[in-house]
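[1] no FASTA, just this:
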């Protein structure tokens, strides 16, 4: 390890880490960032805190707490934050892009391959196995989030209410998230006014020493400049697409849709997938229900944030509805999705990071976030049910009773092969804690066997 790599956290924040060395480390993180946000955060902790000692434990946790408050992929934003601490905006840009681009390139290539070869028997078998295994992956995520979030009867009530709202009543995801946040904040304020001080945990219990580089200090001028710059990068292309292609063009619609997702994806990728699936499949008709499962399976096997599955969604929409040659349409759709999903992430970090100290111990904000996390459990439960029905049954109907709409699978269309793969993957992940990539690979191989026999 180099001398710079052994420098103290304070020294590293002051820029003593060579920029080239930081690029190499963040590139390695980006290429190895499999396994979802928990594994990705652990990987960054090992490289940045344990091995290189570029950040100390308190600074890393402080940055993580802030990123958990933001919409969007928290692991990608944590990488951006860490790069920003070390080398300002250029460091944050490099760290964030290196975390996203390897997986983005792979997902785009896989989307094109799917468009060109998805009807081949062996490819169908691979995707069949992947889709069945994804059901177990979502169930595992639901269990993990539930254990962390549902600490009281109130939180359980919020989760059930969110499930009913999105699964039965069709309430939009952003409305559920906003309602949960308002409920959590108001509940905290009511308890504080009627009883002892709220026991809601502070966002960080660690004492964080002030950091020294000029770019880390709050500055109204810098805040305004940064905000205007990134808002322009976000909205000017959106306006340009609307003017040049028209409001109904698929790329314009995708830009607006994924911009909304970038602003409301509290709770991580699993929380927003149910809403994206509903809108992309039923409203915009960019893809079929089973293809949403295919995209998630592909995203689980590639590095980078799981929310890169949105590139598969946008790519299929572009391929099918843009009027362009399918390969070109898929690549353009994936690029539009990538831009409008991740540009806002840089805005949140570069504009907000210097002010994180002012929100670190705001208890009503912590209470609002806890309520959102509880509601996310209900949303993920809806995603698990939605996936299960479309994996295990080949034919789906719907029962509508006024405002209530319920799925009705045709029992005769039950798929025992999908059930066997899903159960086996669930046992491997939940009982034996097997490696995710290995489970997905074996499930895909099993899918090929089922299709060919």
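    Noted; the coordinates are in hand. Note that the structure is a prediction, hence the values are computed from the model and not measured. Residues are numbered from 1 along each chain as shown.

[2] hey, let's count contacts and neighbours off CA atoms from now on
    Fine.

[3] now residue 59, what's its secondary structure?
    Put simply, residue 59 is helix when judged by DSSP: H, G, I helix; E, B strand; the rest coil.

[4] ok, now how distant is the closest residue to residue 173 other than its chain neighbours from residue 328?
    Leaving out its chain neighbours, the residue that sits closest to residue 173 by CA to CA, 6 or more residues apart in numbering is residue 275, at 5.9 Å. From residue 275 across to residue 328, the span is 27 Å (CA to CA, to the nearest Å).

[5] Comparing the two, which residue is more hemmed in?
    Neighbour count, other CA atoms under 10 Å: between residue 275 and residue 328, residue 275 has more, with 21 against 16.

[6] For the stretch 201-350 of the chain, which segments count as helices?
    220-245, 250-264, 269-277, 289-300, 309-321, 326-352 (DSSP state H, counting those that start in this stretch).

[7] got a list of contacts for the fifth one?
    Okay, so that is helix 309-321. Residues outside helix 309-321 that contact it (CA atoms under 8 Å, 6 or more residues apart in numbering): 104, 107-108, 111, 115, 250-251, 254, 280, 285-287, 292, 295-296, 298-299, 324-338.

[8] Pasting the second one now:
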């Protein structure tokens, strides 16, 4: 389960990796768009630990896997530099700070349900992050959209998601199929980032390494569930929480945004773990704290167990529910990355696959653009409604609900970034 050595632009030691990803985990606000942008700036532009093409290729692959793509990208970067230990360091540090904050806020919410000062603090941070997300979108677009075809594909992906609400897998897989076909007839349209096939790694295919990773991480994933089944039985709320979020971890293609509606509906209407208003509060907390947005699942798991605590106290049950939810949500992410990572060197040298990934890169710029607009609308406006007109489906803000204070913070941050170059 060790990773490649000497494949980075510069090779940091583990202590440096720990320090940098600890910092990234604490400031990774802004959802996947902001988190990907932050890693790109820190690791590609400033420290040059990963070269541009490798970063984009890995991002493409992570978008095809279930789970939070930014956390999986962090895990892959760590694996690429220091093998399994590096992957665990980067992947865990990307999640743990936000998970600890979210768990603490869940406890406060359960006992007090009054988090206005904390929410105000994080809302100000989120407003400033909005400017960083926009800067990141511009930077990534400039690098990734290096042909007219890619720019057109990115715009088409943005419209498909923002205006027509098409399924995320359909958009990205459709883009990949277009690139796969064009790689043979019009490769100049794609400017793929792949490497020469003559440089392909020699030696046996890494099937043994992949199968070993799958076996180990399935056992890690299942261990707490087996303990709950033996100790509490299949009717206990902790078992139901573990099963529900394990299933969710397998179908979260496209990140948290693609599955939040389903999760909210099931948790509120079917499981009755919390109310619709509480679900909205949890989503607001997850959006305004660092780490993946999918950490909202921890809030749901905490409240679900907190309100059906037997044979534990409410606090102990809530802590177990929150920790179990985090475990079954993120253990699969390590399974996917550690299973796929050994194949990356070979995948980088398959020309038609690289054509597919080049087209997918362009579509991902459209995806990030859609997330950026979604994030901006929900930060700047307090109210809105879903509008449907024929095939068009979008969230339209109530313009009278613009929060001028948040807009002012975002504008100030934008001036510092784009004008003062801070």
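    Okay, I see it. Keep in mind it's a predicted model, so treat the numbers as computed, not measured.

[9] Give the equivalent position in structure 2 for residue 180 of structure 1.
    Mapped onto structure 2 by TM-score structural alignment, residue 180 of structure 1 lines up with residue 175.

[10] Sorry, slip of the keys, the one I care about is residue 160 of structure 1.
    Using TM-score structural alignment, residue 160 of structure 1 sits opposite residue 155 in structure 2.

[11] who touches that match in this structure?
    Contacts for residue 155 of structure 2 (CA under 8 Å, 6+ apart) come out as 363, 366.

[12] ok, 10 Å please
    Residue 155 of structure 2 makes contacts with 149, 362-363, 365-367, 369-370, as judged by CA atoms under 10 Å, 6 or more residues apart in numbering.

[13] now residue 375 of structure 1
    Shown in contact with residue 375 of structure 1 (CA under 10 Å, 6+ apart): 149-150, 155-163, 173, 176-177, 179-181, 267, 271, 369, 381.

[14] Stretch 318-332 of structure 2 vs structure 1, mean deviation?
    On superposition with structure 1, the mean distance recorded for stretch 318-332 of structure 2 (mean CA distance after the TM-score superposition for structure 1) is 3.9 Å.

[15] now stretch 127-135 of structure 2
    Counting by mean CA distance after the TM-score superposition for structure 1, stretch 127-135 of structure 2 comes out at 2.8 Å.

[16] The closest residue to residue 392 of structure 2 other than its chain neighbours: what secondary structure?
    Excluding the flanking residues, the one nearest residue 392 of structure 2 by CA to CA, 6+ apart is residue 164, at 4.7 Å. Applying three-state DSSP to residue 164 of structure 2 yields a three-state assignment of coil.

[17] Could you report the neighbour count for the residue mapped onto residue 164 of structure 2 from structure 1?
    Using TM-score structural alignment, the partner of residue 164 of structure 2 in structure 1 is residue 169. Residue 169 of structure 1 has 15 neighbours, counted by other CA under 10 Å.

[18] And the contacts of stretch 175-189 of structure 2?
    60, 146-150, 153-154, 156-157, 169-170, 172-174, 190-192, 351-364.

[19] Which helix in structure 2 has the most residues?
    Scanning structure 2 for the longest helix, with DSSP state H as the assignment, gives helix 69-111.

[20] angle of it against helix 314-340?
    In terms of direction (axes from the mean of the first three to the mean of the last three CA atoms, to 10 degrees), helix 69-111 of structure 2 departs from helix 314-340 by 180 degrees.
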